[in-house]
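[1] Dropping a prediction and its sequence here:
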Amino acid sequence: MSTLSPEEFVNKYNGFDYLVVGGGTAGLVIAARLSEDPNITVGVLEAGSYHHNDPLVDIPGFVGRALGNPKYDWAYYSVPQKHINDRSLFQPRGKMLGGSSGVNFMTTVRMPDILTVLLSPSHPTHRASKEEYDAFEALKNPGWNWNSLLGYFKKSETAHPADKDVHSDRHNAELDPDVHGTSGPMHNSFANWASDINVPFFDALEKLGVPRNPDAASGLASGSYTILSAVDPATSKRSYTAPGYYAPNASRPNLVVLTSTQVTKLILTGAGEPYTVSGVQFTTAGTDKMYEVRAKREVILSAGAFGTPQLLELSGIGRREVLERAAVEVKVDLPGVGENLQDHVYVLSLCEMNDDVATFDALQDPGRQATETQLYEQERKGMYSCTQSAHAYIPATAVVPPPELKRLKREIRDNTPELDLTVSLKKQKALLEDWLDDDRHPQIELISWPGFFPVPGTTPRPGVKYHAVFIILLHALSRGSVHITSGSPFDSPSIDPNYLASHVDRDLLVHATRFVKKLHDTEPLKNLTRSYVEPAWEDDAADGGPSVSDEKLGEFIKSTLEPIRHPAGTAAMFPREEGGVVDPKLKVYGTTNLRIIDASVIPIHIAAHPMATIIAMAEKAADIFKADVSV
């Protein structure tokens, strides 16, 4: 890796052909692909450090330990959320080479009375249904669809088959060779340890109408399956974009990375639109000295769903009212900047299980911890080599009774005026209404976590085995925003996800929570379940009705809901007149040479954890940028 000083970076090649702002999930993909041409110079500016061979990043079982640590994490918080009891929620974002692909922004669990163990769900590397990528194109983005992205999914990936000693046929851990890559930079594999809850979880879901899915990467995401995770099975270390895309290419003389460097402003030149971004202003950690570095061709912004709109606004690109309120000179009045914020949210169901069930709770025992540590260090196996692996993607038709589903569709159509404010929002609203009763579009994800996971107010009882289920809303109607509140780049942006602004979001979570109760009441999972912890389900009511009212469940959701931390959409790819920020070639409106590639350009959220999609989109973006230069 380069050890240049800021001054040397600025003077290297008298500036760079491409400046990439943010060496994260997408930024390193772009940098690696553009620098394949030895005649093209690429400079990358990253606010964090390179955590090469860092156990907090590499070891799957340590996922979560880095969160909240400023060496790894921006550690943002939302503004108080008025629809969930005015709670301000943690919003971690990766601050390191590799970005959030290296931390996976997850929650920590602290086991009591032992050496602290921090466990949380890994970042699965799966894909949404074909129709959800085709929706990108339907929203006036020609060339952005499933067929165009599939080749880039494959290009980015090396998929490894399951170890049949760990995963039987009933674990549903299969690979369709037609849709997976075999030689890409990102390694995706199945966990090499599996809880004995997994198969009963799949079997009970099947009895409730949720079938097993042979391979959800094939374009149909609905169903249950063992998930692929970003773990290289040769080392049992996390696979992310720093070791995948940067490390193999770090010796290229035309690829230069400067870490611990915060970009503070884009330098716009010209008398009016379209402006040219001639370079960027930056500072380095521990100093207040400002530097400027020149961009000869283009600046590529890859600062993420929070950082990208922040930098646009600091540079005078955004909604006029926001910029004027922050005392920033308006260069490009672009109202879509920072709007359309979308995220996945979840609530937890927590049960006590039978004593003989295999869960991560075993790590409460110091002796078992030592055994598992040794197993990982010597054989790269065991609990520390992986995290959870059983997931399900469920359409609303499996969770919501038909009359209620019709009511929810009417609610979307007639009682969501906040989705009528722009043309792009109206189009999203129409899609979300159509998708609600379409089985090709999962509305709920369930993650089976074999072990204790904290619901507010709960602590694990020593020696007890637990099963937590993450109940995730995939297509929220609620839309939020992220904006600057001052002209200082060192002030955190105001992040307002507007969680549960739509009653439909809350109602879907109520139904999904009831579904998980039914799941635990269904054999063979029922036979493993001892009691319910949260929600605190009571005995069935005497009249046969629900033991917990919708109102009580709604309050539980408001008081415990958390983001799964997949923010997207804040510099969305739409036509400018419809509220967009970038065109289908990812160029920012009102500029000649400013591009964006990160989660912020996603126009409508997908029913999937987005890392694999962001990487595939960055692979496609690299080809778009190369083609534009060659014209």
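    Happy to help now that I have it.

[2] contacts, neighbours, all on C-alpha from now
    Noted.

[3] So residue 565, which state does it fall into?
    Here residue 565 is recorded as coil under DSSP: H, G, I helix; E, B strand; the rest coil.

[4] counting contacts, what elements does the lengthiest strand in the chain pack onto?
    For the chain, the longest strand by residue count, based on DSSP state E, is strand 290-301. On a contact count with 3 or more CA pairs under 8 Å, 6 or more residues apart in numbering; DSSP states H and E, strand 290-301 meets helix 6-11, strand 16-21, strand 276-284, strand 594-596.

[5] Pick the most deeply packed of these.
    Mean neighbour count (mean count of other CA atoms under 10 Å) peaks for strand 16-21 among those, with a mean of 26.

[6] Next, the angle from that one to strand 290-301.
    90 degrees (axes from the mean of the first three to the mean of the last three CA atoms, to 10 degrees).

[7] for strand 16-21, packing partners?
    Checked by 3+ CA pairs under 8 Å, 6+ apart, strand 16-21 has helix 27-34, strand 42-45, strand 290-301 packed alongside it.

[8] second one coming, line it up with the first:
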Amino acid sequence: MTDPNLPALCSLEDFLKHEYDFIVVGGGTAGLVVAARLTENPNISVGVLEAGPAHINDPLIMTPALYSMTIMNPEYDWGHKTVVQRGLKNKKPLDQSRGKGLGGSSGINYQMYNRGHISDYDAWAALGNPGWDFKSLLPYFKKHENFSDPSLYASKNNIPLETTYDPSFHGTTGPIHTSFSTWRLPQEKEWIEASAKLGKRFGSPKDGWSGDHIGTFHSLSSIDRSGGPGEGTRSYSVTGYLLPNVQRPNLHVLTEALVTKLVLEKDKPAVTGLEFEHGGKKHVVNVKKEVVLSAGVYKTPQILELSGIGNPDVLKKAGVECLVANPRVGENLQDHPATGIGLELIDGQKSLDMLQDPATLEAAQKEYMATRTGPLSSGGSATSFIALADICSKDEISSIQKRILDSIKGQGQEGLLPSAKKLIAEDYASHDDGSIQIVLLPAALNLSDVSSQKSFFAGDLNVKAHGGQGFALASCLARPVSAGSVHISSSDPNQDPDIDPAYLLEDVDAEILARGLQIAMKMAETSPLKELLKGRYWPGPEVDIGTLEGLVEYVKGHTTTEYHPMSSCSMGKQGEGAVDGRLRVWGVKGVRVVDASAIPLQVSGNIQSAVYALAEKGCDLIKEDWGV
């Protein structure tokens, strides 16, 4: 039964009776942007097929601090797993969390809102994609953002205004609300002050979204603090792009619809429609102009390969006839690997571990329901970006660069493109490259089994055993040299593809992560933060982390994901990318990729803003190409 208040969310029968100029596959972070922008023209009809449920106004999604309850929860998360990672000691598949339902991963993410550095996006353009540099993308960053000036709500919520920002770099009328947290980890201020003591480049930048984000600062979150009915709730593609436009008669959204393949013309490589499953039955729907793939980093290449578009060798092994040879489909998969240390607080200091106490949790729930404030209203609120050149000697940088360049010799189609490796090697020598991200995580985390995301959020057992509280500092590799792939191994659309992020396959990645941990430990050993800590609870004293070599070994055994996969259908020149600079799939007409799959090279930061910006620009490209 359809909801009369949500007319765009239609039944199967209603969806099939319409004709569509464009069909968007995936109603996630990017897909709902595409649907909203294309239907601004009342003469353009758009259909959206989403494989997951709707989850409209679901409290687990809308309440910012409850995101951990959706991770690997089959109602909200596809719950993918990697193949065994050759670069890690832990010879187990790793959980890969991806949002299941309208909003995609924007509905279950940590809500931390970063933009990355100018050089990240200039590298996209340098890889053969003109118009994708930072200057060209800045209007699209601002277009999707609705920045809430903290001076308007800091005094109302009785919080100190300790952050630095420049309003000129932010949008104030976009669909996605961004704000600074009104509840912060009590130790956040001391962490930022301790970081600043490590050197000039570790203090807060003027504005971490200006394209220069080097330093330690209070982060924005995609949380609505505009004072309206959405106050204190998650702002994501559903609230920003779908619900305000749900009355449009030219927009039709069908959930629980799994796209199984594209339909191509018999005599030429052109897409005419697609096949999907709904309610256990297969259906075909035609498209007048174009199919837009926004199914996500794992499902977008899967759909292309199931349709016979991809590497002929991969398709043959999976039992799929090759209709369009495009060897870059599914290649170049990149993610942010992450590891961390756990720190226990002195008695009297609090973290989100306090919510394990039923009375405290009940009080927090009452506060949130009454005022949309308190610990349940908070997302990721503090981070640091560090240039490798600020913590390594010139000789150490030269050694790292040489190892990266040496890895190019004899390299085949797999892994990061040689041109991309050269760009990263050059950037590592720059004091403006935020190659290491440190994230302040507001609870004691269980890092003993990084293959399981559920256990990761379960809390450290040793800390819990004596009623202690803690938090963690995560070291994340922002610009990895390792890159993997995602490919089908079967013609069955209900079988997950083989996901191989190739974590730490290049040894240099493990070293840089280890150097990030060294900095995290220095932060913890510096006043005024050190006075708030009992010490490190993870790793324990039996683990040798006193040397770089010891840390590298620790990293190889305790690395997981920061949930930022991208680039599995990356844009680039023909033969180097799966799609061109206008996001059109090489070798076939009528299909375009508009999601994180198309990003050619990782960005230094949480990726949701980059995906929104890419989607906004992608919509303009579609409109230009079709004259709509």
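    Good, I have the coordinates. This one's a predicted model, so the numbers in the text were calculated from it and none came from an experiment.

[9] that older thread, reformat the helices and strands packed on strand 290-301 of the first structure as TSV; add distance to residue 558 of the first structure.
    What follows is these, written out as TSV (distance: least, CA to CA, whole Å):
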stretch	distance to residue 558 of the first structure
helix 6-11	47
strand 16-21	37
strand 276-284	40
strand 594-596	34
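
[10] and of these, who's closest to residue 413 of the first structure?
    Closest of those to residue 413 of the first structure is strand 594-596, at 32.3 Å (criterion: CA to CA).

[11] OK, contacts around the aligned residue in the first structure for residue 298 of the second structure?
    In the first structure, residue 298 of the second structure lines up with residue 306, judged by TM-score structural alignment. If you count contacts by CA atoms under 8 Å, 6 or more residues apart in numbering, residue 306 of the first structure has them with 338, 482, 493, 495, 567, 570, 600.

[12] Which of those fall in strands?
    Those of those lying in strands (DSSP E): 482, 495.

[13] hang on, the earlier thing: right, and the helices and strands packed on strand 16-21 of the first structure - which one's nearest residue 616 of the first structure?
    helix 27-34 (9.0 Å).

[14] now the closest one against strand 16-21, angle please.
    160 degrees.

[15] In the second structure, point out the residues matching helix 27-34 of the first structure.
    On the basis of TM-score structural alignment, helix 27-34 of the first structure is assigned to residues 31-38 in the second structure.

[16] try stretch 251-267 of the first structure
    Against the second structure, stretch 251-267 of the first structure falls on residues 247-263 (TM-score structural alignment).

[17] picking up where we left off before, take the helices and strands packed on strand 16-21 of the first structure and write them to CSV, including mean neighbour count and distance to residue 237 of the first structure.
    Shown next, in CSV, are those (neighbours: other CA atoms under 10 Å; distance: least, CA to CA, whole Å):
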stretch, mean neighbour count, distance to residue 237 of the first structure
helix 27-34, 26, 19
strand 42-45, 27, 25
strand 290-301, 22, 29
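
[18] Can you tell me which of those is nearest to residue 191 of the first structure?
    Nearest of those (CA to CA): helix 27-34, 25.3 Å.

[19] Now do the helices in the stretch 151-300 of the first structure.
    For the stretch 151-300 of the first structure, the helices defined by DSSP state H, counting those that start in this stretch occupy 198-207, 241.

[20] sorry, back to before: quick one: the match of helix 27-34 of the first structure to the first structure mean distance?
    By mean CA distance after the TM-score superposition for the first structure, the fitted stretch 31-38 of the second structure averages 0.4 Å away from its aligned residues in the first structure.

[21] tell me how far that stretch is from the chain's mean position?
    Centroid displacement of stretch 31-38 of the second structure relative to its chain, using CA atoms, centre = their mean, to the nearest Å, is 19 Å.

[22] Residues contacting it, please?
    Under CA under 8 Å, 6+ apart, the answer for stretch 31-38 of the second structure is 24-26, 44, 46-48, 103, 237-238, 241-242, 245, 251, 293-295, 594-595, 612, 615-616, 618-619, 623.

[23] what about 7 Å?
    Outside stretch 31-38 of the second structure, the residues that touch it by CA atoms under 7 Å, 6 or more residues apart in numbering are 24, 44, 46, 237, 241-242, 245, 294, 615-616, 619.

[24] do the same with stretch 403-415 of the first structure
    If you take CA under 7 Å, 6+ apart as the criterion, stretch 403-415 of the first structure is touched by 433, 504.

[25] Same check on stretch 48-59 of the second structure?
    By CA under 7 Å, 6+ apart, the list of residues contacting stretch 48-59 of the second structure reads 23-27, 100-102, 252-258.

[26] so it matches what in the first structure?
    So stretch 48-59 of the second structure sits over residues 44-55 in the first structure, by TM-score structural alignment.

[27] So what would you say the end-to-end distance of that stretch is?
    Its start and end residues considered, stretch 44-55 of the first structure measures 25 Å (CA to CA, to the nearest Å).

[28] which parts of that stretch are buried?
    Residues 44-51, 55 are the ones in stretch 44-55 of the first structure that count as buried (16 or more other CA atoms under 10 Å).

[29] hang on, the earlier thing: possible to save the helices of the stretch 151-300 of the first structure as JSON lines with distance to residue 393 of the first structure and mean neighbour count?
    Shown next, in JSON lines, are these (distance: least, CA to CA, whole Å; neighbours: other CA atoms under 10 Å):
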{"stretch": "helix 198-207", "distance to residue 393 of the first structure": "11", "mean neighbour count": "21"}
{"stretch": "helix 241", "distance to residue 393 of the first structure": "26", "mean neighbour count": "26"}
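
[30] For residue 345 of the first structure, which of those is the nearest?
    Of those, nearest to residue 345 of the first structure by CA to CA is helix 198-207, at 21.4 Å.

[31] That closest one vs the second structure - mean distance after superposition?
    With mean CA distance after the TM-score superposition for the first structure, helix 198-207 of the first structure departs from the second structure by a mean of 1.2 Å once superposed.

[32] just to revisit the earlier point, which among the helices and strands packed on strand 290-301 of the first structure is found nearest to residue 523 of the first structure?
    With CA to CA as the criterion, residue 523 of the first structure lies closest to strand 594-596 of these, at 48.9 Å.

[33] Now do the closest one: which range of the second structure does it align onto?
    Alignment of strand 594-596 of the first structure against the second structure: residues 591-593, by TM-score structural alignment.

[34] how close does residue 215 of the first structure get to residue 394 of the first structure?
    Distance, residue 215 of the first structure to residue 394 of the first structure, using CA to CA: 15 Å.

[35] typed the wrong thing, it's residue 10 of the first structure
    51 Å.

[36] and what of residue 417 of the first structure?
    Here residue 417 of the first structure is placed at a distance of 27 Å from residue 394 of the first structure (CA to CA).
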